[in-house]
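Engineer: fold the stuff below for me.
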Amino acid sequence: MNCFCCFHKDDLVGDADYGGQNMKKQSGGNDGKRTAQQAAQDVKVHSCRSWHQRVSIVAGAARGLEYLHEKANPHIVHRDIKSSNILIFGDGVAKIAEFDLSNESDMAARLHSSRILGTFSYHAPDEYAMTGQLSAKSDVYSFGVVLLELLTGRKPVDHTLPRGKQSLVTRCVDSGLGGDYPPEAVAKFAVVAALCVQYEDSFRPNMRTVVNAFQSFVESATATAAATPTKRTNYLFTPHAKAVAGICTVIQTNTSLCCKTLKHVPTNDPIELIRALAVAAESSVKNSVAFLSEIKPKHTSNATAAAAISSCEKNLKYALEDFTEFWKAAGKDVKTLAHNYFTCKKTLMSIMGYHWTCLDDIEDKSLLKEMEIGIGVGKNLSSDSYDVFNGLNTIFKTFGIKVKLNEEDTSPRPPPLSAYYY
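Structural biologist: The predicted structure follows:
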């Protein structure tokens, strides 16, 4: 029969002094204690585990594992760390469990053996499949899987999912939290978990480092819970955030400027958000022209620099003229925009080209840097607007907009040459 032993030094164990003779054996039922795995299931079904509670659970478990690795005499490799071997008491305190203490000689053999023990889905693949040996860093990997379980509320391996997505390491935040968590803390939590499950054991932290990290999480989560007793909706889960993401994700480079620009536009309508991005681009180009006008006087003594600035200013004024043509083509409804789709895209490409031309021939590095900063926002937003129109088919599919985009040029054309002759 397995006996559960909860180790502590100070707050880690109730009635145990590991390495000595005093060990409390708890066999049979759990006597009101629940495992971390059961807690994770509670989160999924009943949403009864808050972010603060989850952080407290892993912090307590981390202290217990640190004690085994670094403070127990002799040091102990658990070799079977998993969520079901972490006991959670009625007061929410979590402790490491699952040691067979029925025979001290068997226990000693277990502690010094290299034989594979434990559960496959929690083992680091390199130690399990290649070396045949487990170490303290193997426990750290297993603990990382437990962290991911409490972060996602899911099993370590789910064979019902497609291949490549079965491992917990490939999945993210538990929807059972309902967005009620501090995003920065979750990101740091995920970083610690990611470090713990590094393939190379030399890249994994020791448990002392993990404990220190989670101590700061506990303090932060406690302060957040005290300061914000009411549930807050995380912006990332709002319809507006989803609408913005559906547009900005088609951008080929950095999407942050697009997201930042559209975050405060008060609409979820994707067409209006697309227009808002182009409006922001035009406004920024106007600011760029004003910037160039301001810096011209200080560069008058340098003929090359003055010429470069004047040339760029001229190009960006052409870009503003193109914006006028763009708005005529875009119209005020989605059907007009779709009909003139190719023309809109061509015009935005021209605007983007004017920005690149501004910087092509500048050899003075300090001037180049000054101008890149000064016209950078307009240049990047113009590029983002082009990318959005270039990916408009994808955006329309994302939002279920069933309007066909016209790939033919509808821009006004000059009259044929024959019109100029009698």
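
Engineer: C-alpha only now, for contacts and for neighbours.
Structural biologist: Fine.

Engineer: which helix or strand contains the residue most central in space within the chain?
Structural biologist: Closest residue to the average C-alpha location of the chain: residue 187 at 6.7 Å, with Cα atoms, centre = their mean. Using DSSP states H and E, the secondary-structure element containing residue 187 is helix 183-196.

Engineer: run this one through as well so I can compare:
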Amino acid sequence: MKIALGAAKGLAFLHEEAKRPVIYRDFKTSNILLDADYNAKLSDFGLAKDKPESDKTHVSTRVMGTYRYAALEYIMTGHLTSRSDVYSFGVVLLEIMTGRRSMDNNRPRGEHCLVEWARPNLWERRRIYRLIDPRLEGNFSFRGAKKTAQLAHRCLRRYPKARPLMSEVVEALKPLVNLKDMASSSQLFQMMQEERVEASDGNRRSRSGLKKQVSFTRNGHLPVKTFHIALMNRHFTSHWPSPVVWRHDYC
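Structural biologist: Model (predicted):
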């Protein structure tokens, strides 16, 4: 939470306190630098844009940045606002919570896109436990996890004006940094851990009984579906309104 709070303060400064307020436009985990004490600093301002003047609601610009962190309205229309950065912050907050990347094609079907997988689980207590990085082994605050999940849900709202300001995000995160109610002492968490172990054992037994096979058509070529997936994993030109080249790592 210390890292998330530091990054949120950086965005809030850019949006609301800087002499010339700007929109960061490419907020992602790899642009957050940490010092020896885990204090967060933002880096790489190459895509930053001046905020719109008071009589304008947005900046119209070519779509740039990292697709899997970008807000849908920005991708679809090129309309950029400070709330676009808020959406990106919500994606990073999910990465911190779950220990997952925003896009991971090695995950099971339905879990490739972190936002789409996590979004339905951000309000129900039992589901929130399933989102938390299992490597933490219960060493996190239950109240903090619940509040963080709710905050991420607000940041990821599809309607930009429904998302909070970054200054509001900062105020929401401040009380969460020093919470001490460890989830490992919760009976519900212990039950969830047992269920996770049982599910993992069941999956392992299922996989051990399967052999990998590669099927070919009669003439020796790969099936059309396999060939199609191979093509999709290459670079392709986006069909969005702006001429941007993306990798196939989107939601």
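
Engineer: now what about the TM-score between them?
Structural biologist: The TM-score (TM-score structural alignment, normalised by the length of the second structure) is 0.63; 178 aligned residues with a Cα RMSD of 2.9 Å.

Engineer: mind listing the helices for the stretch 51-200 of the second structure?
Structural biologist: For the stretch 51-200 of the second structure, helices defined by DSSP state H, counting those that start in this stretch occupy the ranges 72-77, 82-98, 114-118, 125-131, 142-155, 166-173, 187-208.

Engineer: after the longest one, next one along is what?
Structural biologist: Following helix 187-208 of the second structure in sequence order, the next helix or strand is helix 224-232 (DSSP H and E).

Engineer: which bit of the first structure covers that following helix?
Structural biologist: Alignment note (TM-score structural alignment): helix 224-232 of the second structure is unmatched in the first structure.

Engineer: which parts of that helix are buried?
Structural biologist: Judged by neighbour count using 16 or more other Cα atoms under 10 Å, helix 224-232 of the second structure contains no buried positions.

Engineer: circling back to that earlier point, want to throw the helices of the stretch 51-200 of the second structure into CSV with distance to residue 228 of the second structure?
Structural biologist: Below are the helices of the stretch 51-200 of the second structure laid out as CSV (distance: least, Cα to Cα, whole Å):
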stretch, distance to residue 228 of the second structure
helix 72-77, 25
helix 82-98, 29
helix 114-118, 23
helix 125-131, 32
helix 142-155, 34
helix 166-173, 41
helix 187-208, 26
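
Engineer: closest to residue 15 of the second structure out of the ones you listed?
Structural biologist: Minimum separation from residue 15 of the second structure across these (Cα to Cα) falls at helix 82-98, 6.6 Å.

Engineer: in the first structure, what stretch matches that closest one?
Structural biologist: Counting by TM-score structural alignment, helix 82-98 of the second structure falls onto residues 136-152 of the first structure.

Engineer: mean shift between that stretch and the second structure?
Structural biologist: On superposition with the second structure, the mean distance recorded for stretch 136-152 of the first structure (mean Cα distance after the TM-score superposition for the first structure) is 0.3 Å.

Engineer: quick one, longest helix in the first structure?
Structural biologist: The residue-count maximum for a helix in the first structure (DSSP state H) belongs to helix 303-330.

Engineer: and it, which stretch of the second structure?
Structural biologist: Residue span in the second structure matched to helix 303-330 of the first structure, by TM-score structural alignment: none.

Engineer: and for the helix holding residue 187 of the first structure, what's in contact with it?
Structural biologist: By Cα atoms under 8 Å, 6 or more residues apart in numbering, the surrounding residues in contact with helix 183-196 of the first structure are 140-145, 147-148, 151, 203-205, 210, 213, 217.

Engineer: just curious, which of those residues is nearest to residue 277 of the first structure?
Structural biologist: Of all the contacts of helix 183-196 of the first structure, residue 151 has the smallest distance to residue 277 of the first structure: 34.7 Å, by Cα to Cα.

Engineer: quick check: closest non-adjacent residue to that closest one.
Structural biologist: By the measure of Cα to Cα, 6 or more residues apart in numbering, the closest residue to residue 151 of the first structure outside its immediate chain neighbours is residue 173, 5.6 Å from it.

Engineer: the one you found maps to what in the second structure?
Structural biologist: Match for residue 173 of the first structure (TM-score structural alignment): residue 132.

Engineer: I'd like to know how far its match sits from residue 77 of the second structure.
Structural biologist: Residue 132 of the second structure sits 33 Å away from residue 77 of the second structure when distances are taken as Cα to Cα, to the nearest Å.

Engineer: compare these two and say which is more crowded by neighbours.
Structural biologist: Neighbour count, other Cα atoms under 10 Å: between residue 132 of the second structure and residue 77, residue 132 has more, with 21 against 15.

Engineer: show me what contacts that one?
Structural biologist: Taking Cα under 8 Å, 6+ apart as the test, what residue 132 of the second structure contacts is 97, 98, 99, 145.

Engineer: ok, how many other residues are close to the last one?
Structural biologist: As a burial measure, the neighbour count of residue 145 of the second structure was computed by other Cα under 10 Å and equals 21.

Engineer: distance check, whichever residue in the first structure pairs up with it against residue 284 of the first structure.
Structural biologist: Residue 145 of the second structure maps onto residue 186 in the first structure, with residues paired by TM-score structural alignment. Remark: distance between residue 186 of the first structure and residue 284 of the first structure (Cα to Cα) = 34 Å.

Engineer: counting neighbours, what do you get for the nearest residue to residue 42 of the second structure once chain neighbours are set aside?
Structural biologist: Sequence neighbours aside, residue 32 is the residue nearest to residue 42 of the second structure in space, at 4.9 Å (criterion: Cα to Cα, 6+ apart). Residue 32 of the second structure is flanked by 18 other residues according to other Cα under 10 Å.

Engineer: residue contacts, the aligned residue in the first structure for residue 32 of the second structure?
Structural biologist: Here residue 32 of the second structure is matched to residue 86 in the first structure, going by TM-score structural alignment. For residue 86 of the first structure, the contact set (Cα under 8 Å, 6+ apart) comprises 35, 36, 61, 94, 95, 96, 97.

Engineer: how does it look with 6 Å?
Structural biologist: With contact taken as Cα atoms under 6 Å, 6 or more residues apart in numbering, residue 86 of the first structure is in contact with 35, 36, 95, 96, 97.
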